[in-house]
Each structure stands twice: as structure tokens, then as C-alpha cells.
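Trainee: I'd like to go over a predicted model; first the sequence, then the structure.
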Amino acid sequence: MKLLKDILYKAGITAVSGDTNVLVNHVHFDSRKVGMDDVFVAIKGLTTDGHQYIDKAVEQGAKAIVCEELPKVLVNGITYVEVKNSQSALAMMASNFYGNPSKNLKLVGVTGTNGKTTVTTLLYNLFKNAGYKVGLISTIKIMVDDKEYPTSHTTPDSLTINEYLNKMNEEGVEFCFMEVSSHGIHQKRAEGLHFEGAIFTNLSHDHLDYHKSFAEYRDTKKKLFDGLSKSAFALVNIDDKNGLVMLQNTQAKKYTYALKSYADYRGQILEHQFNGQLLKIEENELWSKLIGDFNAYNLLAIYATADLLGLEKMEILRLISELENVDGRFQYYISKKKITAIVDYAHTPDALKNVLTTINTLRTGNENVITVVGCGGDRDKSKRPVMGHIASEMSNHAIFTSDNPRTESPSRIIEEMEAGVEPQNAAKVLIIENRKQAIKTACKLAVPKDIILVAGKGHETYQETNGVRKEFDDFKEVKKALAELDK
């Protein structure tokens, strides 16, 4: 058990009713998890207000309540703590509860619209291959050295983050690489963490359903860099005009990387092939199994980060040359009939354009590019016609289908994608709402040497409709469909 007053350090307290010099068992923000002698933190969320569950938490045995508004009736023997912001308070309390675990390892945060999962995962793999004990907090999974744990958010809640950072301390982990989403920053999930450094990959159209404007989305990302200490490093992609914005107010040591501009870390693509690319980083050439301009940027960020964390440059280049693709990120399969299928997480206009640009750069011109794509429900609607335009403009055939419709009508989502298709591209487009059938149709349309892109879900192994997740894996489905045609 821990002293409540110690857990509340830097929690932004405005008022206290009761004794903070008491022992408490655990901290929770979900009233259903509260047990005897726990602390309940009431948070005002997007759909529910935790303040409505204070009485329930007390009934279940809570010894203390942390909230933004004190209840009208205070129960004797319960400590009530009023704070400026419950989300910030939870983040500080979580860090304090677990003994500020981020201070005991070198934690690097990665933010940006695209590339977060690839950069964090490949940094984890690179440092593991270099012989270090490493942690990973990503969209796909959480890794505590060799132990894998599932995750459901790009940036988990602050209690979960600190719980796993604490596990990393216990396992002797030295480095941890963590995706930091705009949602996570806005909801204060990363507050109270000590970052050794932060990386900015790029910024493009996404999450405007949540942030309302591009400026707000950008400025939310920027807060990660604003909060860095003088001893930390800030590494940004200077080819993205928003890279300089990230550096404006940071106290950290500033570093840049680029393929097109003058930068501290400069790279160049010398040769493209479907099985990899030849890169020049600083003055050295290396072959990578990862292809595309977007991966060249990712690898450059990885090289720079490893250098800033103290690895030897030639060793970094060797380790980069051994890295494999991350699941669902330009993951490809070639059938017996020489049809190439590519599965990619591209779920934003910029990401889809990048993947199709890479494919069109590598093709000889005689192959057809068949793109299967949808858009997620309950998310930024303004990108749907843009995605429809890009898929139909840059492919020989485009099949619009269901992604994760969530609570929206799949047909309505597809109609909004169709709105972006220009008249000259209309004949290229097929509408097949069932995703499995859409993938099968793409495979049947393909002839030897054609390229099928299945975009939007990548590593996901489910499809979500009306709150229900059913098993669905794009890569398995396209491999199965092509294997049936190979018979």
C-alpha cells in the first residue's frame, strides 16, 4: 500500500477534505474496478462523466476520491481531493504510484500521422538485435523485453503505461520506444513521463473528427516537444513543413532528418526494387528490405535515434540492413501465378497516396494495380472522398468496401468515398460492401504480374461492426483467395 499524499505529488490539487496521510491500495479511474481502500479518479470523458460514479466507488470501498468537482454530500471517513484537471492528476498519480518508472530507463516517444508503429517497432527490433533489454508500447502490442502483452489503444491510459514501464524496470529494460498519439497527448496520458527524446515523423489529414481543425491537431502533437527537458533530444522530419513548428518552443536539443532538405541526418534513395531499396545515409550505402519513400524516412529516423542514443554508426547501418517489415506495413505475398498482394495499414489519404506512389514507381507499366479500400466508421468523414479520389486516380481498378464501420452504415461510408471519384475514373470503381468478397473479387480480376493492394486495416485481425469485433485478417484472406486460384 502507498501513502495517499505521496501519490498526489504534483497532481494539481485545489482543495482537500479529509486526511491525505492514509494508506491506499490502488488507483482506478473505472469505478467497476474499485475495491477496498482504493483511490477513484473521476474523469470527464467523451461519452461518460466519472463524477456520476463517485457514490458507486465509495460503496465499493474507495478510501479516497479525486475529482474536478466535489460532491454536494461528503461521506465521513472518505478523503476528497479536488484537482484542476482529473486527466492530468491521474497521469501524475499513476507515475507516483509506480515510483516514476520512466526515469529509470531511456524512453523515446514517437508522434506523427504515419510511421509511428513502424518506427517504434523497428527501433525495438534494432536495439534487441544489438543485445539490449528493450520495451515497446505500440498500436500492435506492448513488449517488456521478450514478454508480449496485448494493447487496444495507440497510447494506453496513464495507469497502464506506468504499470508496464514499472514491469520494464523490474526486468532491467534500458530503452523503451513508445507511440504517442494526438488523442493520448490531448487526454494527458503521457503527462508525468520523463522522455529521453521525441521523434516527429510527418503530419497529414487525420483525426479531424476529434481535433476539429488541422491547427489543433498539429498543436496537440507539438505539446510532446514543448514538454521535453533540456537534457532530451527532439528529432523531426524537416521535409515536412510542420517539423520546424514542433521545435519552436522545445527546450530539448534539436535535430533534423530529411531526404530532400539540408538536415543533421541526410538520406537518399539510390535504387528501388520490390524486394528492397538501396539507401545512402550520410556517406554510407546500405540495402534495406523495406521499400518506399515512407520507409526511407522511417529508417532515417531510426538511424538518427540510434545514433543519439549512443550506438556506433556502422553497427547501426548493419542492424538496419537486417530489419524486416512490420506486420501490416507493406506486407507482401507473391502467389504461384506471380500475382503480388500487398497489405498496408494506409488509412489516411497521405498514407494511401504514399503506398500507391511506391507501387507505381516499382511497376514496369504493364501490370494492373487493383486497390481494395474502405474508410472507418465514427471517424473523420472529410477524408472519405479524398481516399476515394486517390484510390480511383492511382489504380487501374478500385474496389470500395467496408473497413471497420463501427456504428455507421457501411453503404453510407462508401457513398461518401464515391463522392471523390472524378467522372473519368468512375468506370474503374466497383462497390462490394463485404470485405471478404471484395478481396476475393480483386484476386479474380488479377492476372499474372498484377498487383493487389488491400489498404486500411493492416495488422488488425478483426472487423468491428456495432460494437462487435469479428475475426478478420486482410493478409490471411488475400493469401487464401490467391491460393485457391493457384489450384
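Mentor: Yep, that arrived.

Trainee: going forward, measure contacts between C-alpha atoms and count neighbours the same way
Mentor: Noted.

Trainee: Now for H153, how many residues are close by?
Mentor: 16 (other CA atoms under 10 Å).

Trainee: cool, V369 as well?
Mentor: Residues near V369, counting by other CA under 10 Å, number 26.

Trainee: how close does it sit to K383?
Mentor: 22 Å (CA to CA, to the nearest Å).

Trainee: same deal with D403?
Mentor: Distance from D403 to K383, by CA to CA: 14 Å.

Trainee: ok, those two, which is more surrounded?
Mentor: Applying other CA under 10 Å to D403 and K383 shows that D403 carries more neighbours, namely 26 against 23.

Trainee: could you list every residue that touches the more buried one?
Mentor: With contact set as CA atoms under 8 Å, 6 or more residues apart in numbering, D403 has these partners: V373, G374, C375, G376, G377, R435, G456, K457, Q463.

Trainee: what does Y149 give?
Mentor: Here Y149 is in contact with K141, I142, M143 (CA under 8 Å, 6+ apart).

Trainee: what about 10 Å?
Mentor: Residues near Y149 by CA atoms under 10 Å, 6 or more residues apart in numbering: L136, I137, I140, K141, I142, M143, Y164.

Trainee: Now, of the contacts of D403, which are buried?
Mentor: Buried members of those, counted by 16 or more other CA atoms under 10 Å: V373, G374, C375, G376, G377, R435, G456, K457, Q463.

Trainee: Stretch 17-33: end-to-end distance?
Mentor: From its first residue to its last, stretch 17-33 covers 23 Å (CA to CA).

Trainee: Stretch 244-261 too?
Mentor: 12 Å.

Trainee: for that stretch, which positions count as buried?
Mentor: V245, M246, L247, T250, Q251, A252, K254, Y255, T256, Y257, A258, L259.

Trainee: ok now do the most centrally placed residue in the chain, which residues does it touch?
Mentor: Closest to where the C-alpha atoms of the chain average out (CA atoms, centre = their mean) is T154, at 4.3 Å. Taking CA under 10 Å, 6+ apart as the contact definition, T154 lies against 116-117, 137-141, 178-184.

Trainee: and the comparison structure, right after this:
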Amino acid sequence: MKLTQLLERLEYEVVQGSADIEISTLMNDSRKVQKDSAFVCISGAVVDGHDFVADVAEKGAAAVIVEKDVEAPEHVSVIKVPDTRYALALMSAAYFGYPADKMKIIGITGTKGKTTTTYMIKSILEEVGHKVGLIGTIEAIIGEETIPAANTTPESYTIHQYFAKMVEAGCDCVVMEVSSQGLMLHRTAGIPFEIGIFTNLGRDHIGPNEHADFEDYKRCKGLLFKQCKLGIANVDDQYFEDVFSQATCKVETYGFSQNADLRAVDTHLVSRPGYLGVAYHVAGLMDFDVEIDVPGKFSVYNSLTAIAVCRHFQVPVEKIQKALKVAKVKGRIEMIKVSDEFTLMIDYAHNAMSLESLLTTLKEYDPTRLVCLFGCGGNRSKDRRYEMGEVSGRLADLTIITSDNPRFEEPQAIIDDIKVGIGRTDGKYVEICDRKEAIKYAIEHGQTGDVIVLAGKGHEDYQEIKGVKHPMDERVLIREILEELK
């Protein structure tokens, strides 16, 4: 492949050598460079690819793509671009033969609800025969293959590599989570999104190596709506207008508001022992009843989003109703049947905002007791511990404080920090450091009509202790506990 082909959609300057050369591979990881590779120098938060020019030249790289001045041996072509992250995205698309152009790409951005909504959309579209690829926080799904995720939105090279595999696997649609980080770092640059979705915006991901401030976070979310044909937005969110202020796409809205194009009306909670759900009527652009096996108002938002998207794929109403009834997401309000007397669920809520949203939702079902089991990760902000402790102390009838990825900290020190937060409330709590023992306590002490939440781990199937990830899946722990309690 000619380097000029990879650069065809970019502005660039040939600083040394020629762009009219043959390239074997495109790389942004210096360790993987081989003879005749083109190496893109990315300025990362920890390492700078520009520091590895001599190293990749020695390995036989034919060209380096840079955004800064570098010294390179004369046999290496040096191509300068305004932004190497942006260049990597467009070069990756070209390298894999523009696979995104061969499918309909649906991108979802927002603070909460991205993951659940991607699975709902996938479920509905597959109900009518589409083959749907998925890229998100938990995994990438390509046909029968699933690849665990490292980032919500992978590096651009990986995205196009996945797209190419999806085309090969016969996918005609892709639904993907698009994080503000992914947008800020140009990981999704150049992708022709058919539909972009905005779920909501909360104060998250602000700090070193993330967003400088809330304004920047908001601005980055809005970038998606400059590169999609249609934007579908939650009109009830207070930042909706800010996020769409620079949008260049056609816009449709959903929500509870009378102004929404697609509205939820007559919402009511559905509950019986071991089951919590929600039912409502869809009005506006469509007209039918829905019931979902996932509790709460945010489930209404997630399902409305999915309905708004699938309307554009002409999915019949009965197929939407059926698919929404069975759409499940691992670790997102995942009900685990342990008793006919009380309800137990696993959820990924691992910060104060998501925990507050979850517990507030569950309180609406008027349980006998709301029991919340959680811990906090080690080597992370202490504020998160105080805040989560305070939220659980305020909203739960009983908090069970336990361990969750202590990393290089002592689990007891983390528990003590959580207790500081709970101490600001008059909430009752017990502390049981071993997570399996804590879950066993919750199940053994479950009362009729209780709702018990195991928060924080969700889809994760490990516990990280002193740099080692030990296998630990809460579903497995629950099965073991039920065997022991027999």
C-alpha cells in the first residue's frame, strides 16, 4: 500500500524523503514496528511517540508521521501533520479500506445510559434480521467473537480494525459508545455516523489527563453532532441545548417533556418478589405500550432512546416490544434470582452520581429495606469514598461496606474512609472486608420484601490486589454461597 493512499484525506507536509513509498503496516505502538512500517508519533499523557523515532528507524520503519520537529535518519520519510491523533484516525480508516462506509454506524455519548442503550439497540435490530457489531465499555462484539474492552472508546486504529472484522463477519450496522475522551482525542474522527445519540450529562471525568473543566467536557460531547447525519437527544437534560449549540445534523428529541418528539406517558412501576420493572406508553412519533424488566425512570430513557433509533430502521412495534422485554446487560441492574422473598441485583454503580441514581430509583419501589453492599477502589480519589458512603448512608436502610479492587492500598483503610462519609448520616452499616463473606451476610439476612444491591463490580470478573487481577465474579460467588447455605 502506498503511503499517499493512507494520507489521501489529510493535509500534510513532506519534511524529508517522499510520501510516494510502499508501506507494509501502519503502527502507533513502537514495540510492534517492523520493516517498512509507517509509525504515527502520538503525544500521550505518559509517553511521547516522538521520542521513539530513532528506535523505530532502527527496526526498519519507512516513514514517521509527526506533529513536532524530529531528527530522523535520512532513509526515513518524515511527514508532518497538524495533529497526529487526527492523522492516525483517518490513516487507519484508509489502511483498513474505509470499513465504516460499508455499514450504518450509531454512536452514543452521555454520562450515563450508554452501555445499556447499546445493548437494547443491538437486541431490537437483531430481532428484525440486522447483523449488529458492538463496541463499548464492557466488550466489543464481532459476530460470535467477544473481545473484553480496555477503554469505552478504543484507539482509532483498533476501532477501524474492529470495523473491518465486522464487515468480514457480515455486519450491516454497528452500535458504539462514544466517550468524551474518545471525541477529545480524535479516536472517532472521520467516522461517518448515521445516527448520534445524546443521553445526558453529569459532572464526571474532570481532572488531570481527562477534561480541564465542565465546559470542555460539554464541548467534547457536542463534537459527535458535527459528524453525524441525525442527532437523537434527551430533551429533558438541562445541558441539551449547550451540547447541540454547534450541531450540524438534523435533530430529533425524546423524553418525558411535552416538547419531545417521542414521549413516555403514563409511566408506572411494576413489582413483585424477585421482579422489578417499569411500564409506559410511547406517544408522539409512535404510539404503543412498553414494559421492561429493568426498574426505574432511567430505564424509560434508555428504552426510549433505543425506540427512537429503531424507528429509523422501520422495526415493527411488536418486534420492539419483544426485544425490549429480553434485552439484558451484564452488570447493569442485573437481577439474580436467589429467593422468592426478596430481590437481589448486581450493578456497576461505582461513583456517587450513579449510586445515588440507582438507590433513588429502587426506593420508589418501596422495599421493606433497601440494602446496599459496596466498596471503593484503591489508589483513587478519597472524595469518591466519602461521597459514596454519604449517598448510601442517606438512602439505604443498611449499608454493607466491603472490598472492591483495593490495588496497592490496605482494604481496611479504604473501608475507614467510606465510614467517614456514612458518619455524616445516621445510616446503619456493617463492615465485612471479604467480599464473598459480605455477600453471604446480605443473602443470609435478607428479609421479605427487601431489595439488595451489590454495587461497584457489575460486569467485572476480577479483584485487583497489589497489581494482580484475581478471578472474582459475583455471579459465581452467589452460586457458591447458595450451595453452602443449603
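Mentor: That came in fine, so what should we check first? What you see is a predicted model; the values in this text were computed from it and never measured.

Trainee: what touches both of D403 and K383 of structure 1?
Mentor: H347, C375.

Trainee: As a quick check, tell me the outermost residue of structure 1.
Mentor: Quick read of structure 1 (CA atoms, centre = their mean): farthest out is N76, 44.1 Å.

Trainee: can you give me the helices in the stretch 201-350 of structure 1?
Mentor: 208-211, 214-226, 242-247, 293-308, 313-321, 349-362 (DSSP state H, counting those that start in this stretch).

Trainee: Turn these into a markdown table, including distance to A234 of structure 1.
Mentor: Output for those, formatted as a markdown table (distance: least, CA to CA, whole Å):
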| stretch | distance to A234 of structure 1 |
| --- | --- |
| helix 208-211 | 24 |
| helix 214-226 | 7 |
| helix 242-247 | 7 |
| helix 293-308 | 10 |
| helix 313-321 | 19 |
| helix 349-362 | 24 |
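
Trainee: Which one, of those, ends up nearest to T121 of structure 1?
Mentor: Evaluated with CA to CA, the helices of the stretch 201-350 of structure 1 place helix 293-308 nearest to T121 of structure 1, the distance being 10.1 Å.

Trainee: before we move on, the earlier item: ok, the contacts of Y149 of structure 1 vs A351 of structure 1, which is closest?
Mentor: Checking these one by one against A351 of structure 1 (CA to CA), the nearest turns out to be I140, at 17.8 Å.

Trainee: In structure 2, what residue corresponds to I334 of structure 1?
Mentor: Per TM-score structural alignment, the equivalent position to I334 of structure 1 in structure 2 is K337.

Trainee: What lines up with G110 of structure 2 in structure 1?
Mentor: Alignment note (TM-score structural alignment): G110 of structure 2 maps to G112 of structure 1.

Trainee: That match touches E179, doesn't it?
Mentor: Yes - between G112 of structure 1 and E179 there is a contact under CA atoms under 10 Å: 9.1 Å.

Trainee: Comparing those two, which residue is more hemmed in?
Mentor: Using other CA under 10 Å as the criterion, G112 of structure 1 and E179 rank with E179 on top: 28 against 22.

Trainee: residues in contact with the more buried one?
Mentor: E179 of structure 1 sits in contact with 108-112, 115-121, 136-139, 153-156, 198-199, where contact means CA under 10 Å, 6+ apart.

Trainee: re the thing from before, mean neighbour count, the helices of the stretch 201-350 of structure 1: which tops it?
Mentor: By mean neighbour count, with neighbours taken as mean count of other CA atoms under 10 Å, helix 293-308 ranks first of the helices of the stretch 201-350 of structure 1 at a mean of 22.

Trainee: Let me know the distance separating the match of G110 of structure 2 from L247 of structure 1.
Mentor: 14 Å.

Trainee: Same check on N162 of structure 1?
Mentor: For N162 of structure 1, the distance to L247 of structure 1 - CA to CA - is 27 Å.

Trainee: Please apply the same query to T151 of structure 1.
Mentor: 30 Å.

Trainee: Likewise for Q273 of structure 1?
Mentor: 35 Å.

Trainee: again with T357 of structure 1
Mentor: Distance from T357 of structure 1 to L247 of structure 1, by CA to CA: 29 Å.

Trainee: circling back: among the contacts of Y149 of structure 1, which are in helices?
Mentor: Y164 (DSSP state H).

Trainee: now the contacts of Y149 of structure 1 as TSV including distance to K63 of structure 1?
Mentor: Shown next, in TSV, are the contacts of Y149 of structure 1 (distance: CA to CA, whole Å):
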residue	distance to K63 of structure 1
L136	34
I137	31
I140	36
K141	33
I142	31
M143	33
Y164	25
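
Trainee: Among the contacts of Y149 of structure 1, which pair sits farthest apart?
Mentor: I140 and Y164, at 14.9 Å, using CA to CA across those.

Trainee: now the strands: where do they sit in the stretch 151-300 of structure 2?
Mentor: Ranges of strands in the stretch 151-300 of structure 2, per DSSP state E, counting those that start in this stretch, are 173-177, 193-198, 228-234, 250-255, 262-272, 275-284, 288-292.

Trainee: what stretch of structure 1 does the fourth one fall on?
Mentor: So the one you mean is strand 250-255 of structure 2. Strand 250-255 of structure 2 maps onto residues 253-258 of structure 1, going by TM-score structural alignment.

Trainee: Average offset of the matching stretch relative to structure 2?
Mentor: Here the mean offset of stretch 253-258 of structure 1 against structure 2 after fitting is 0.7 Å, by mean CA distance after the TM-score superposition for structure 1.

Trainee: Could you list the residues in contact with that stretch?
Mentor: Residues from elsewhere that reach stretch 253-258 of structure 1 (CA under 10 Å, 6+ apart): 197, 199-201, 228-240, 243-244, 246-248, 262-268, 296-297, 300-301, 303-305, 308.

Trainee: now the contacts of T154 of structure 1 in CSV, with distance to L8 of structure 1?
Mentor: Listed next are the contacts of T154 of structure 1 as CSV, based on distance: CA to CA, whole Å:
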residue, distance to L8 of structure 1
K116, 32
T117, 33
I137, 25
S138, 28
T139, 29
I140, 32
K141, 30
M178, 25
E179, 26
V180, 24
S181, 26
S182, 26
H183, 24
G184, 21
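
Trainee: From these, list just the buried residues.
Mentor: Neighbour-count burial (16+ other CA under 10 Å) applied to the contacts of T154 of structure 1 gives 116-117, 137-141, 178-184.
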